[in-house]
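Engineer: Requesting a structural model of the entry that follows:
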Amino acid sequence: MKNQIVVIFALVTLFSISCDNQVKQQSSSSETNAIFPKGELGPAENFTGKAWAYSLVPNDTVYNTLMGNVYFEPGARSNWHIHPAGQMLVITDGVGYHQIKGQPRQTIKKGDVVKCPPNVMHWHGASPNTGLQQMYIIPNTEKGIVKWLHAVSDEEYAKAN
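Structural biologist: Prediction:
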């Protein structure tokens, strides 16, 4: 009986270690945990790599606000762009970058909130090894939504400042 208890204890311990290793492997993955559907693939003329957008609040004349989710695959990023009334980002998972023209690139991660001022050129996207989930909020859409500009170069993307 004592030997059976020892064997059962050993099996439970091995199972527990195996489960713990699987959880650690999953958490170090380049994928992020999505809370919204992936959505539609963003157009290649506005993104380097793959970025998927899902609308949460469509624009209307009552709220004059757009809200949605974007998933950037590892290494993916937006072009430089401008929002006439600004933009707010809520990072819900992963690791990425955000940069306002003329300022150092910032690393952003789950729990961060980023404010992109009105009429200021900026870009955002995932880090090279980890995807990024972000909710975006574009207020005062009666002023315009977005003006897409040129691609972020590989040098700009990689420059940590």
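
Engineer: Only C-alpha atoms from now on, for both contacts and neighbour counts.
Structural biologist: Will do.

Engineer: chain center to the biggest helix by length in the chain: distance?
Structural biologist: The single longest helix within the chain, with elements called by DSSP state H, is helix 2-27. Centroid separation for helix 2-27 versus its chain: 34 Å, with C-alpha atoms, centre = their mean, to the nearest Å.

Engineer: ok, now stretch 42-51?
Structural biologist: For stretch 42-51, the distance to the chain centre is 14 Å (C-alpha atoms, centre = their mean).

Engineer: what's the answer for stretch 48-64, then?
Structural biologist: In terms of C-alpha atoms, centre = their mean, the centre of stretch 48-64 is set 14 Å apart from its chain centre.

Engineer: Here is the second sequence; please produce its structure so I can put it next to the first one:
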Amino acid sequence: MPGSPENFTGEVSIQSQYAGDENSERASDVRFSAGARTAWHTHPDGQRLLITKGTGWVQEWGKKRITVHKGDVVWFAPGVKHWHGATKDSAMAHIAITYAVDGVTADWLEHVTDDQYLGGKRVQGA
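Structural biologist: This is a model prediction of the structure:
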């Protein structure tokens, strides 16, 4: 299924791997074309990414962007504002494991601007 333009920039496909009840973990295979990325978002009980293909970028609010590669594992703690996606020149895929709280796995926020995406600098603000 294609990623919603409300939550993603660029070409993204999402395939659910499994989903438990409203308070358990869920996993999805997420594939990003070069230049594609999530919007800023948080997870009420955290998220783990298992990078399965290509090269991508991940960034937590207030920190520098990090480059990730196949085989890397990334953890976002509960409530930490972040984004993730492919680099501008490489596709990237990951298994996203999220943990639901009362059926909610993510709180979606504003889109990552092109300057934020390409800049790789520490992001400041609220």
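
Engineer: Superposing both, give me the TM-score.
Structural biologist: The TM-score (TM-score structural alignment, normalised by the length of structure 2) is 0.91; 120 aligned residues with a C-alpha RMSD of 1.2 Å.

Engineer: helices and strands around the following helix or strand past the longest helix of structure 1, which ones?
Structural biologist: Scanning forward in sequence from helix 2-27 of structure 1 by DSSP states H and E, the next helix or strand is strand 40-41. Contacts defined by 3 or more C-alpha pairs under 8 Å, 6 or more residues apart in numbering; DSSP states H and E place strand 40-41 of structure 1 against strand 51-57.

Engineer: start and end residues in structure 2 for the helix or strand just after the strand it packs on, please.
Structural biologist: Where DSSP H and E defines the elements, the next helix or strand beyond strand 51-57 of structure 1 is strand 66-72. Counting by TM-score structural alignment, strand 66-72 of structure 1 lines up with residues 26-32 of structure 2.

Engineer: can you pull the buried residues of the matching stretch?
Structural biologist: Within stretch 26-32 of structure 2, the residues scored as buried using 16 or more other C-alpha atoms under 10 Å are Arg26, Ala27, Ser28, Asp29, Val30, Arg31, Phe32.

Engineer: what about the residue nearest in space to the middle of structure 2, helix or strand, and which?
Structural biologist: What sits nearest the mean C-alpha location of structure 2, by C-alpha atoms, centre = their mean, is His84, with 3.7 Å. Take DSSP H and E as the rule and His84 of structure 2 turns out to sit in strand 82-86.

Engineer: what angle separates that strand from strand 25-32?
Structural biologist: 50 degrees (axes from the mean of the first three to the mean of the last three C-alpha atoms, to 10 degrees).
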